[in-house]
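Undergrad: Can you look at this prediction? I've put the sequence above it.
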Amino acid sequence: MLILLSPAKNMNFDETERALAVTTPALIDETRILSTTTRGLSTSKIKTLMKISSDLARLNRDRFRAFDADQPGTKPAALAFAGEVYRGLDAGTLSDDDLAYAQNHLRILSGMYGALRPLDGIHPYRLEMGRKLHTRRGESLYDFWGDKIAGHLNELLSYESDPVVLNLASNEYFKSVDRKTLKARVITASFKEEKDGQTRMLMVFAKKARGMMARWALENRISDPADLVKFDAGGYAYDEAGSTETDLLFTRPQPAAPGAKAKAEA
């Protein structure tokens, strides 16, 4: 079974106490081609494309200009991305054995790199998959990547008798996987909070839960999709009534906001 995650907009390239050898992204040749386009983007174009401030646009212009696909990335992807998904994954505390297993069973979808292993070295960048960036292949990054990501996943899954993808990525990123090309069953997990008799998806919690489920599946070496219903990290439990064979729902009582909890304990 192969697990898919989205990347994060925020990145952390501070040094970490744990030194890990980085690997080379599998689709680096495609990244090299894409970088010739991003290198030429102006500050104003980046600001409009990404809908960000002038300061952030300048930062990312400088990142694109410095980006060199021929040089090894400076930090493992799973440690470089920062955000709720990666707080849930907490890759820096995974054992060496778990990280080695994750190299074969976890992929992070990326607008710049296509698909990344946890220990693939990356450079600082910001390029959301859903942005309409014009390249020679079309008007969007979906056009640029075409069926290449799905083809890569097929290669990884070709040794399995029953290829399965556990989709823990956002819709924006999973759309980059060409379903017509992908030769695997797809199981998608979602997470909701219960409060006052109602369930709803709160994105800040759902994102962290995606990372937690990825970690749980890696640590427990989950290979049989039937075992996914056992996921219980963070107080979540399988909701059979809200699930189907391909869409699994996990719910839990909605936790109090950190500020509200501190106020109640004061």
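TA: The structure has been received and is ready for your questions. Numbers count the residues shown, from 1 in each chain.

Undergrad: CA only for contacts and neighbour counts going forward, please
TA: Noted.

Undergrad: can you pull out the helices in the stretch 51-200 of the chain?
TA: Remark: helices assigned in the stretch 51-200 of the chain by DSSP state H, counting those that start in this stretch are 54-66, 77-80, 84-89, 96-105, 141-145, 148-157, 171-174.

Undergrad: from those helices, which stretch is densest packed?
TA: Looking across these with neighbours counted as mean count of other CA atoms under 10 Å, the highest average goes to helix 77-80: a mean of 25.

Undergrad: Now do that one: everything it contacts.
TA: For helix 77-80, contacts defined as CA atoms under 8 Å, 6 or more residues apart in numbering pick out 11-13, 86, 91-92, 116-122.

Undergrad: right, and the helices of the stretch 51-200 of the chain - which one's nearest residue 219?
TA: helix 96-105 (6.1 Å; CA to CA).

Undergrad: Select, out of the helices of the stretch 51-200 of the chain, the one closest to residue 227.
TA: Residue 227 lies closest, by CA to CA, to one member of the helices of the stretch 51-200 of the chain: helix 96-105, at 15.7 Å.

Undergrad: rewinding a little: what about the contacts of helix 77-80, which are in strands?
TA: 11, 116, 121, 122 (DSSP state E).

Undergrad: before we go on, here's another structure to hold up against the first:
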Amino acid sequence: MKIIISPAKKMLISSDNFGDIKRPQYFEQTQIILQALRQLTYDDLKVLWKCSDKLAQKNYQQLHQIDLTKQLTPAILAYSGIQYQYMAPDLFTVPEFNYVQQHLRILSGFYGILRPFDGVVPYRLEMQTTLAVVGSQNLYAFWNRQLYEALIKDGEPIINLASQEYSQTIAKYLTPADRMIEIVFGHFVDGRIKTRATLAKMARGQMVRFMAEHQVHRVTELQEFTDLNYQYRPEFSTANKLVFLTQ
């Protein structure tokens, strides 16, 4: 199976020496995106990033100093949002690192698709950003089917722990022969299942950790997940959607 997750806006540079850092699969495409970003003015980028002047100035300076081959951090340790904090990859054992390297993939507007030990630099670019790149009106059009084709191999099921912004880069190309399992973390509000964004991010990170710790290889094994008081609810689930509810 393959597990897909979203990146995080907040990123870190690790000073540790990692000897097994790999080059991202779509390195050349990332170079093209970088050039497209550098052609924009500061004001254009501030609108694109939708952020404050202080943050825009920091990101603008960072953009023009980026070297895609230096000061690299493994992707799984570079992102530091809520999902990654609850995944806690810095505490992984060697077998757990091996598991995520084989099964986990991080979707990215800048890098396309990343394995955990692909080397990355800090950047700011969401997939839904309306950045025109070499004739493509946005990043969805630029990446097109590439991320789907990189992920779909040998009939493996895909465990979707990514947000819709990122998962749609795969979902829109699925065929009847493909299987993507949607994971829903929710709670009841007025008799309907609703999702709390922060809790869902926490649970997604915890589920990746659960899968790595238990070396999960079958979809049915996910039903045993109970972290953060979530419980699998078969009455709301289907073959391609697993629903976990909490109070």
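TA: Done, it's in. Computed from a predicted structure; not experimentally measured.

Undergrad: sorry, back to before: switch the contacts of helix 77-80 of structure 1 over to JSON lines; also include distance to residue 169 of structure 1.
TA: Converted to JSON lines, the contacts of helix 77-80 of structure 1 look like this (distance: CA to CA, whole Å):
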{"residue": "11", "distance to residue 169 of structure 1": "17"}
{"residue": "12", "distance to residue 169 of structure 1": "20"}
{"residue": "13", "distance to residue 169 of structure 1": "23"}
{"residue": "86", "distance to residue 169 of structure 1": "12"}
{"residue": "91", "distance to residue 169 of structure 1": "17"}
{"residue": "92", "distance to residue 169 of structure 1": "20"}
{"residue": "116", "distance to residue 169 of structure 1": "13"}
{"residue": "117", "distance to residue 169 of structure 1": "14"}
{"residue": "118", "distance to residue 169 of structure 1": "15"}
{"residue": "119", "distance to residue 169 of structure 1": "18"}
{"residue": "120", "distance to residue 169 of structure 1": "18"}
{"residue": "121", "distance to residue 169 of structure 1": "20"}
{"residue": "122", "distance to residue 169 of structure 1": "19"}
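
Undergrad: Mind naming the longest helix for structure 2?
TA: helix 197-214 (DSSP state H).

Undergrad: looking at structure 1, where would I find the counterpart of the helix or strand following that helix?
TA: Sequence-wise, the next helix or strand downstream of helix 197-214 of structure 2 (DSSP states H and E) is strand 231-232. Matched against structure 1 by TM-score structural alignment, strand 231-232 of structure 2 falls on residues 237-238.

Undergrad: Mean deviation, the matching stretch versus structure 2?
TA: Here stretch 237-238 of structure 1, set against structure 2 after superposition, deviates by a mean of 0.6 Å using mean CA distance after the TM-score superposition for structure 1.

Undergrad: just to revisit the earlier point, tell me roughly how far the longest helix of structure 2 lies from structure 1 on average.
TA: Looks like 1.0 Å for helix 197-214 of structure 2 (mean CA distance after the TM-score superposition for structure 1).

Undergrad: same check, this time on stretch 95-102 of structure 2
TA: Relative to structure 1, stretch 95-102 of structure 2 is 1.3 Å off (mean CA distance after the TM-score superposition for structure 1).

Undergrad: if we can go back for a sec, Provide the aligned range in structure 1 for the longest helix of structure 2.
TA: Under TM-score structural alignment, the match for helix 197-214 of structure 2 is residues 203-220.

Undergrad: Ok, stretch 99-117 of structure 2 next?
TA: Counting by TM-score structural alignment, stretch 99-117 of structure 2 corresponds to 101-119 in structure 1.

Undergrad: Kindly check the end-to-end length of the matching stretch for me.
TA: Criterion CA to CA, to the nearest Å; first-to-last residue distance in stretch 101-119 of structure 1 is 11 Å.

Undergrad: ok, and for the match of helix 197-214 of structure 2, which residues are buried?
TA: Residues of stretch 203-220 of structure 1 classed as buried: 205-219 (neighbour count, 16 or more other CA atoms under 10 Å).

Undergrad: try stretch 165-181 of structure 2
TA: 166, 167, 169, 170, 174, 179, 180, 181.

Undergrad: Now flag whichever of those residues is closest to residue 21 of structure 2.
TA: Taking the buried residues of stretch 165-181 of structure 2 together and measuring to residue 21 of structure 2 by CA to CA, the closest member is residue 166, at 23.9 Å.

Undergrad: What does that closest one correspond to in structure 1?
TA: That one, residue 166 of structure 2, aligns with residue 173 by TM-score structural alignment.

Undergrad: Need the contact partners of the match of stretch 99-117 of structure 2.
TA: Against stretch 101-119 of structure 1 from outside (CA under 8 Å, 6+ apart): 1-7, 20-23, 25-28, 30-31, 34-35, 75-79, 99, 125-129, 141, 145, 149, 156, 169, 173-174, 214, 218.

Undergrad: Name the single longest strand found in structure 1.
TA: Structure 1, longest strand under DSSP E: strand 185-195.

Undergrad: That strand packs against which elements?
TA: Packed against strand 185-195 of structure 1, as judged by 3 or more CA pairs under 8 Å, 6 or more residues apart in numbering; DSSP states H and E, are the following elements: strand 164-168, strand 198-200, helix 203-219, strand 247-253.
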